[in-house]
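Engineer: Below is the sequence, then the predicted model.
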Amino acid sequence: MTFTLATWNINSVRLREALVCRLMRDEAPDVLCLQECKSPVEKIPMEQFRALGYEHVVARGQKGYNGVAIFSKMPIEEVRAGDYAGLGHARHIAGRLANGVTVHNFYVPAGGDVPDRAVNEKFGQKLDFLTHMRDDFAANRPARAILVGDLNIAPREDDVWNHKALLKIVSHTPIEVEHLAQVMAAGDWVDVTRQDIPEGRLYSWWSYRSPDWDTADKGRRLDHVWATPDIAPAARGSRILRAVRGWEQPSDHAPVFATFDL
């Protein structure tokens, strides 16, 4: 069975309903994972998505903030919605597809502006969230699983536009990169995107603050697709759909795709 999965921080699913529909029509991934939906589940525009073939959904919502959802053309059942670091935020949902693959959809806290938990509570929450993820996967080793989402960390030097300039900027600090590496090691996760595209600069996010984001190209790879070793070799065709960042009233993130032959 071959299926394509996409992950996208949509930055309000209701505000950008038309963009989600456009991606569903134009690219038609079998599974679409959204983060930062900013909507209670009951107010997500399900009818429009179902009309495009996405009849199955698991989601966790929150008014105005956070929110994660998995839309699928194939049956999916919710298996978990974790409250990492006890924040009470809608930042994780997991569903098991009809082919037996579990999909974890995460929205890791951004962490605020100052990379010091002593003066920035949000940065501490981010580190605690990642630590909880690490401990969870260490205690419950995943199998036949895919982890996707806006992890809000660009781990590699070529995942950012300027490594040295961003070493003290939240999302690329050494302590965040180390915490993410610990999460990856705990679950024995494989970075599918970099498995397919091992070299070169690669970004999935460009700030709204840049007046000409495309020309300046000061991006970061904050959005990820991982898989467990038992299915990672079946992944192929990874890509970041950069053009979506240029759509009208876009999210500041672009969707990331991977195809699995299982």
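Structural biologist: Thanks, I have it.

Engineer: Please count neighbours and contacts with C-alpha atoms only from this point.
Structural biologist: Noted.

Engineer: The stretch 1-150 of the chain: strands as residue ranges?
Structural biologist: 2-9, 31-35, 56-60, 68-72, 76-80, 92-97, 102-107, 145-150 (DSSP state E, counting those that start in this stretch).

Engineer: Adding mean neighbour count, write the ones you listed out as JSON lines.
Structural biologist: Formatted as JSON lines, those follow (neighbours: other CA atoms under 10 Å):
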{"stretch": "strand 2-9", "mean neighbour count": "22"}
{"stretch": "strand 31-35", "mean neighbour count": "27"}
{"stretch": "strand 56-60", "mean neighbour count": "22"}
{"stretch": "strand 68-72", "mean neighbour count": "26"}
{"stretch": "strand 76-80", "mean neighbour count": "16"}
{"stretch": "strand 92-97", "mean neighbour count": "23"}
{"stretch": "strand 102-107", "mean neighbour count": "25"}
{"stretch": "strand 145-150", "mean neighbour count": "25"}
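
Engineer: Please produce a markdown table containing those, extended by distance to Arg221.
Structural biologist: Shown next, in a markdown table, are the strands of the stretch 1-150 of the chain (distance: least, CA to CA, whole Å):
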| stretch | distance to Arg221 |
| --- | --- |
| strand 2-9 | 12 |
| strand 31-35 | 15 |
| strand 56-60 | 24 |
| strand 68-72 | 19 |
| strand 76-80 | 26 |
| strand 92-97 | 20 |
| strand 102-107 | 14 |
| strand 145-150 | 9 |
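
Engineer: Alongside the first one, take a look at this:
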Amino acid sequence: MGFTLATWNINSVRLRSPIVQKLLQEEGPDVLCLQETKSPVDKIPLEDFAALGYGHMVARGQKGYNGVAILSRLPIKEAGSEDFAALGHARHIAGELENGVVIHNFYVPAGGDEPNRDKNEKFGQKLDYLTEMRDWFHKDAPQKSILVGDLNIAPREDDVWDHKKLLKVVSHTPIEVEHLAEVQDAGAWIDVTRQDIPEGRLYSWWSYRARDWDAADKGRRLDHVWATKDIAAAGHSSRVMRDARGWEKPSDHAPVFATFDL
């Protein structure tokens, strides 16, 4: 069974239900993983998506903050969720497709503005969250799994608009990149996006602060699609749907796509 998957930090699923519907109608991914839904699960407008054929959902939510959901037109069952670093936040949900593929959807903490855990509690929470992710994947090695989401780290030099300028900016600091690499190594995850697009600058997030985000193009690749080694070779056709960043009332993130022949 082949299926196409997309991941998108939507920055409020209720506020932006119209552009979620637009994506589902125009692009038709089989599975759409959303982060920062900012909604209790029972308030997610599932009826809007079910009308387009996406009647299956697994999700974790809370009022006004965080939140993760997997919408699917393929049957999917919940496969657990974890509260890493005991933050009490809705930041992870896993779902299993009928073919046995497990999809992990993550919203890693952003980490605040100051990359110093002594001065900034949020940065410490981010590092702790990543450490517990690492330990979890070490303990229970994933197989036949895909990990997606807003991981809030742009790891490579060409994942940001200016490597040197951003070395001391949260999301691209060496300590964050190191922590993310440890998570990746722990699960033997393959970065499917960069497997498909190995060279060149690639971004999935552009700040709302930029007057003309498209022309300035000061982006970062914060949104990721990984797969375990046993299925990574089945992944292809990766792309960032940059146009969606320019839609009406957009998220500051663009959807990232990949197709898996499984």
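Structural biologist: That came in fine, so what should we check first? No experiment lies behind these values; they were computed from the predicted model shown.

Engineer: Got a TM-score for the two of them?
Structural biologist: Once superposed, the chains reach a TM-score of 1.00 (TM-score structural alignment, normalised by the length of structure 1), with 262 aligned residues with a CA RMSD of 0.3 Å.

Engineer: so which of the strands of the stretch 1-150 of structure 1 gets nearest Pro250 of structure 1?
Structural biologist: Set against Pro250 of structure 1 and scored by CA to CA, those come closest in strand 2-9, at 10.5 Å.

Engineer: what about the closest one, how far off from structure 2?
Structural biologist: Superposing on structure 2 places strand 2-9 of structure 1 at an average distance of 0.2 Å from its equivalents, by mean CA distance after the TM-score superposition for structure 1.

Engineer: and that strand, how far from the chain's centre?
Structural biologist: Taking the mean of its C-alpha atoms, strand 2-9 of structure 1 sits 10 Å from the chain's own mean (CA atoms, centre = their mean, to the nearest Å).

Engineer: and it, which stretch of structure 2?
Structural biologist: Counting by TM-score structural alignment, strand 2-9 of structure 1 lines up with residues 2-9 of structure 2.

Engineer: Now do the same contact list for the nearest residue to Met1 of structure 1 once chain neighbours are set aside.
Structural biologist: Leaving aside its sequence neighbours, Met1 of structure 1 sits nearest to Leu262 (CA to CA, 6 or more residues apart in numbering; 4.9 Å). Leu262 of structure 1 sits next to Met1, Thr2, Ile231, Ala234 when contact means CA atoms under 8 Å, 6 or more residues apart in numbering.

Engineer: What's the separation between Leu262 of structure 1 and Ile231 of structure 1?
Structural biologist: Distance from Leu262 of structure 1 to Ile231 of structure 1, counting by CA to CA, to the nearest Å: 8 Å.

Engineer: still on that earlier bit, want to throw the contacts of Leu262 of structure 1 into a markdown table with distance to Arg141 of structure 1?
Structural biologist: Shown next, in a markdown table, are those (distance: CA to CA, whole Å):
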| residue | distance to Arg141 of structure 1 |
| --- | --- |
| Met1 | 24 |
| Thr2 | 25 |
| Ile231 | 14 |
| Ala234 | 19 |
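
Engineer: Narrow these to those that are buried.
Structural biologist: Buried by 16 or more other CA atoms under 10 Å: Ile231, out of the contacts of Leu262 of structure 1.

Engineer: and which of the contacts of Leu262 of structure 1 is nearest Pro155 of structure 1?
Structural biologist: Ile231 (22.4 Å).

Engineer: for that closest one, what are its contacts?
Structural biologist: By CA under 8 Å, 6+ apart, the contact set of Ile231 of structure 1 is Arg144, Ala145, Leu262.

Engineer: what's the answer for Asp191 of structure 1, then?
Structural biologist: Asp191 of structure 1 neighbours (CA under 8 Å, 6+ apart): His224, Val225, Trp226, Ala227.

Engineer: could those be laid out in a markdown table, adding distance to Ala118 of structure 1?
Structural biologist: A markdown table is the format used below for these (distance: CA to CA, whole Å):
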| residue | distance to Ala118 of structure 1 |
| --- | --- |
| His224 | 28 |
| Val225 | 31 |
| Trp226 | 31 |
| Ala227 | 34 |
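
Engineer: now these: which count as buried?
Structural biologist: Counted by 16+ other CA under 10 Å, the contacts of Asp191 of structure 1 give His224, Val225, Trp226, Ala227 as buried.

Engineer: How many neighbouring residues does Val119 of structure 1 have?
Structural biologist: 10 (other CA atoms under 10 Å).

Engineer: who's in contact with it?
Structural biologist: Applying CA under 8 Å, 6+ apart, no residues qualify as near Val119 of structure 1.

Engineer: and Asn152 of structure 2, that's in a helix?
Structural biologist: No: counting by DSSP: H, G, I helix; E, B strand; the rest coil, Asn152 of structure 2 is located in no helix; its state is coil.

Engineer: Was I right to think it contacts Ala110?
Structural biologist: Yes: look at Asn152 of structure 2 against Ala110 with CA atoms under 8 Å: they come within range, at 5.6 Å.

Engineer: what's the overlap in contacts for the two?
Structural biologist: Joint contacts of Asn152 of structure 2 and Ala110 (CA under 8 Å, 6+ apart) are Ser171.

Engineer: Neighbour count: those two, which is higher?
Structural biologist: Just comparing Asn152 of structure 2 and Ala110: by other CA under 10 Å the higher neighbour count belongs to Asn152, 24 against 17.

Engineer: Tell me where the stretch 151-262 of structure 2 has strands.
Structural biologist: For the stretch 151-262 of structure 2, strands defined by DSSP E, counting those that start in this stretch occupy the ranges 189-191, 205-206, 219-220, 223-228, 235-240, 256-261.

Engineer: Tell me which of these lies nearest to His163 of structure 2.
Structural biologist: strand 219-220 (10.1 Å).

Engineer: The closest one vs structure 1, mean deviation?
Structural biologist: Mean for strand 219-220 of structure 2 is 0.1 Å (mean CA distance after the TM-score superposition for structure 1).
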